[in-house]
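S.K.: No letters, just coordinates:
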């Protein structure tokens, strides 16, 4: 059996699912894209090549091995984008929840069936069909669970709105002892600089009581302010609209002290080192062209 334990985003990582770029398929058609940034790169002829993305993911794999983390990979589905393992499931405490993902991505979920089937049956949850949720919107944080959502009337028209209020309520019901705090995210099908695809695209809690945040990613200023107050203004690294677009908030913590970050995030990486973190820099800019980065490509299973 596979043991699960995820209480927060920063405790020492022991096992993780890392997505795969193998057999990623041809450049998608614009009408088949799920986010505005991918569309931008398809139009510009700069959509990432499979070989480059495999190299980038291998760099992360090497970092995990350096820190003695057990790495699982999805089973490879031919011509299928399986990079973003965070979308397909998530773990809170010792429970694995399968994400109700965009309908035409269900194949991706089945690529980790071999892991799902090794989890105790009473620890596997599939939410009701009307609950839409992806792991990028869900952040366990000790006695809190932070969840990104969108409740506008135009929710059905926004392919960038991935987690609905029904899912927020269902997660609260599953974890009655935790404080579930939801945040309305800014969504755009057309402008990647005005689109927080998931909560981890505009916010990420780090070790040592620190956090990264982008104010414009939040539709409700008081909700943004709540997070700043929760962590304390001096502990928060504010990123610009362009930095959000480059996915500065989407780093990944191996422990309270160690963070994997993109090597071009010079302003952020300098700040992280100034705060006493060890920063493991990797090339991830090609993967970032699909509006996802390090947190999006990882599904943590066990942290100490």
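M.R.: Ah, there it is. Predicted, not measured: the structure shown is a model, and the values here were computed from it.
S.K.: When you work out contacts or count neighbours from here on, use the C-alpha atoms and nothing else.
M.R.: Will do.
S.K.: Tell me the span between the first and last residue of stretch 25-33.
M.R.: End-to-end span of stretch 25-33 (CA to CA, to the nearest Å): 13 Å.
S.K.: Please apply the same query to stretch 33-52.
M.R.: Chord length of stretch 33-52, first to last residue, is 20 Å (CA to CA).
S.K.: What residues of it count as buried?
M.R.: Applying a neighbour-count criterion of 16 or more other CA atoms under 10 Å, one finds 34, 35, 36, 37, 38, 39, 40, 42, 47, 48, 50, 52 buried in stretch 33-52.
S.K.: Among those, which one sits closest to residue 277?
M.R.: Nearest to residue 277, judged by CA to CA, of those is residue 52 at 27.8 Å.
S.K.: And for the helix or strand hosting that closest one, what's in contact with it?
M.R.: Element membership for residue 52, per DSSP states H and E: helix 50-66. Helix 50-66 is contacted by residues 18-25, 70-71, 260, 280, 282-284, 286-287 when judged by CA atoms under 8 Å, 6 or more residues apart in numbering.
S.K.: Apply 10 Å and report the result again.
M.R.: For helix 50-66, the surrounding residues in contact (CA atoms under 10 Å, 6 or more residues apart in numbering) are 13-16, 18-27, 68-72, 81, 83, 254, 260-261, 280-288, 294, 297-298.
S.K.: Now find how far off-centre that helix is within its chain.
M.R.: Mean-position distance between helix 50-66 and its chain equals 17 Å (CA atoms, centre = their mean, to the nearest Å).
S.K.: mind listing what's buried in that helix?
M.R.: By neighbour count, and taking 16+ other CA under 10 Å as the criterion, the buried residues in helix 50-66 are 50, 52, 53, 54, 56, 57, 58, 60, 61, 63, 64.
S.K.: Compute the distance between the nearest residue to residue 290 once chain neighbours are set aside and residue 289, please.
M.R.: Ranked by CA to CA, 6 or more residues apart in numbering and with sequence neighbours excluded, the top spatial neighbour of residue 290 is residue 38, at 4.7 Å. The spacing between residue 38 and residue 289, counted by CA to CA, is 6 Å.
S.K.: what sits in contact with each of these two?
M.R.: Jointly contacting residue 38 and residue 289 under the rule CA under 10 Å, 6+ apart are 46, 47, 48.
S.K.: Next one for the comparison:
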């Protein structure tokens, strides 16, 4: 059985599910795009190809091998995008939650059945109520805190990029009454990726013990940004620009408190990380980023120290 344990984003990683770009399928039709960044590249003829994305994911896998992390990969579903495992499930403490995701992506979850079979039934939660929506990219752990990105505006049903709803937040709040569950209303757009925080990890992510990457304009309410600013301390925040948010600078991934995997083109961020004592494992991931997801999106952590 897997001894699930995830309490934050940065403790030493021991086991993870890493997605796969193998048999990723053809370029989607515009009406099938899940997000505005993918749509932008579909129209531009620059949507990423399997032959370019597979090496990027294998570079990520090689970093995990370097640090002795147990890596699980999904079984291949033909012509299915299985890169972003963060969307299909997430672990809080020692409990695995199956996410309620877009119906078009239901084929992805059975592909990790070999992982699920190692989880005790009492530690596996499937949300039966289909009106409760929550995805792993919106759930960020920081010890006693659970930060959750959401979208609470009346047009939620019409916004394809609105993923976690207020019922999803309440579900986690009820499940963990002793945690501080804090929700953040995110800026959404179906047309402009530079103004779309698809998930909370697209505009905020802790690194190390007390620092975080943040995009102030990703929050609908300035008070939400100010809450995080005051909690972490402004001197511990790396503020990214609109373009850096679009490039997914906040979607890096921590293997340990002092080790961050980052995209090799994130020059300003990577320099800041090194200046603050982090080891930065730089890899190419620019093709995968065209689908509005990056390193954190591609992972589903199972065990951290």
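M.R.: Done, it's in. Everything numeric in this text was worked out from a predicted model, so none of it was measured.
S.K.: one step back: of the buried residues of stretch 33-52 of structure 1, which belong to helices?
M.R.: Of the positions in the buried residues of stretch 33-52 of structure 1, 36, 37, 38, 39, 40, 42, 50, 52 sit in helices, assigned by DSSP state H.
S.K.: Out of those residues, the closest to residue 88 of structure 1 would be?
M.R.: Using CA to CA, the shortest approach to residue 88 of structure 1 within those belongs to residue 38, at 19.0 Å.
S.K.: give me every residue that touches the closest one.
M.R.: Neighbour list for residue 38 of structure 1: 27-28, 30, 44, 46-48, 192, 288-292 [criterion: CA under 10 Å, 6+ apart].
S.K.: and those residues as TSV, adding secondary structure and distance to residue 128 of structure 1?
M.R.: Below are the contacts of residue 38 of structure 1 laid out as TSV (DSSP: H, G, I helix; E, B strand; the rest coil; distance: CA to CA, whole Å):
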residue	secondary structure	distance to residue 128 of structure 1
27	coil	33
28	coil	30
30	helix	30
44	helix	39
46	coil	38
47	coil	35
48	coil	35
192	helix	30
288	helix	31
289	coil	32
290	coil	28
291	coil	27
292	coil	26
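S.K.: which among the contacts of helix 50-66 of structure 1 end up buried?
M.R.: Buried positions within those, assessed by neighbour count (16+ other CA under 10 Å), are 13-16, 18-24, 69, 71-72, 81, 83, 254, 260-261, 280-288, 294, 297-298.
S.K.: Out of these, which sit inside helices?
M.R.: Of the positions in those, 285, 286, 287, 288 sit in helices, assigned by DSSP H.
S.K.: The second one: what's its closest spatial neighbour, skipping adjacent residues?
M.R.: Taking CA to CA, 6+ apart as the measure, residue 286 of structure 1 lies nearest to residue 48, with 5.3 Å between them; neighbours along the chain are not counted.
S.K.: So the one you found sits against residue 40, correct?
M.R.: No - between residue 48 of structure 1 and residue 40 there is no contact, the gap being 11.7 Å when judged by CA atoms under 10 Å.
S.K.: Overlap in contacts, the two.
M.R.: 289, 290.
S.K.: thinking again about what came up before, I'd like the buried residues of stretch 33-52 of structure 1 as JSON lines, with distance to residue 136 of structure 1 appended.
M.R.: Output for the buried residues of stretch 33-52 of structure 1, formatted as JSON lines (distance: CA to CA, whole Å):
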{"residue": "34", "distance to residue 136 of structure 1": "14"}
{"residue": "35", "distance to residue 136 of structure 1": "14"}
{"residue": "36", "distance to residue 136 of structure 1": "17"}
{"residue": "37", "distance to residue 136 of structure 1": "16"}
{"residue": "38", "distance to residue 136 of structure 1": "17"}
{"residue": "39", "distance to residue 136 of structure 1": "20"}
{"residue": "40", "distance to residue 136 of structure 1": "21"}
{"residue": "42", "distance to residue 136 of structure 1": "23"}
{"residue": "47", "distance to residue 136 of structure 1": "22"}
{"residue": "48", "distance to residue 136 of structure 1": "21"}
{"residue": "50", "distance to residue 136 of structure 1": "23"}
{"residue": "52", "distance to residue 136 of structure 1": "23"}
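S.K.: Which residue is the nearest non-sequential neighbour of residue 129 of structure 1?
M.R.: In this structure, residue 129 of structure 1 finds its nearest non-sequential neighbour in residue 100, 7.1 Å apart by CA to CA, 6+ apart.
S.K.: I'd like the distance between that neighbour and residue 106 of structure 1.
M.R.: Distance, residue 100 of structure 1 to residue 106 of structure 1, by CA to CA: 8 Å.
S.K.: Please apply the same query to residue 296 of structure 1.
M.R.: The value you get for residue 296 of structure 1 to residue 106 of structure 1, if CA to CA is used, is 17 Å.
S.K.: Over to residue 63 of structure 1?
M.R.: 29 Å.
S.K.: cool, and residue 52 of structure 1?
M.R.: 25 Å.
S.K.: Also residue 114 of structure 1?
M.R.: Using CA to CA, one gets 15 Å for the distance from residue 114 of structure 1 to residue 106 of structure 1.
S.K.: And for residue 42 of structure 1?
M.R.: Going from residue 42 of structure 1 to residue 106 of structure 1 by CA to CA gives 23 Å.
S.K.: likewise residue 303 of structure 1?
M.R.: Distance of residue 303 of structure 1 to residue 106 of structure 1, computed by CA to CA: 27 Å.
S.K.: These two: which is more packed in?
M.R.: Looking at residue 303 of structure 1 and residue 106 with other CA atoms under 10 Å, you find the greater number of neighbours at residue 303, namely 21 against 13.
S.K.: before we move on, the earlier item: how about the residue nearest to residue 129 of structure 1, what's its match in structure 2?
M.R.: For residue 100 of structure 1, the aligned position in structure 2 is residue 100, judged by TM-score structural alignment.
S.K.: contacting residues around its match?
M.R.: Counting by CA under 10 Å, 6+ apart, residue 100 of structure 2 has contacts 87-89, 106, 126-136, 163-164, 168.
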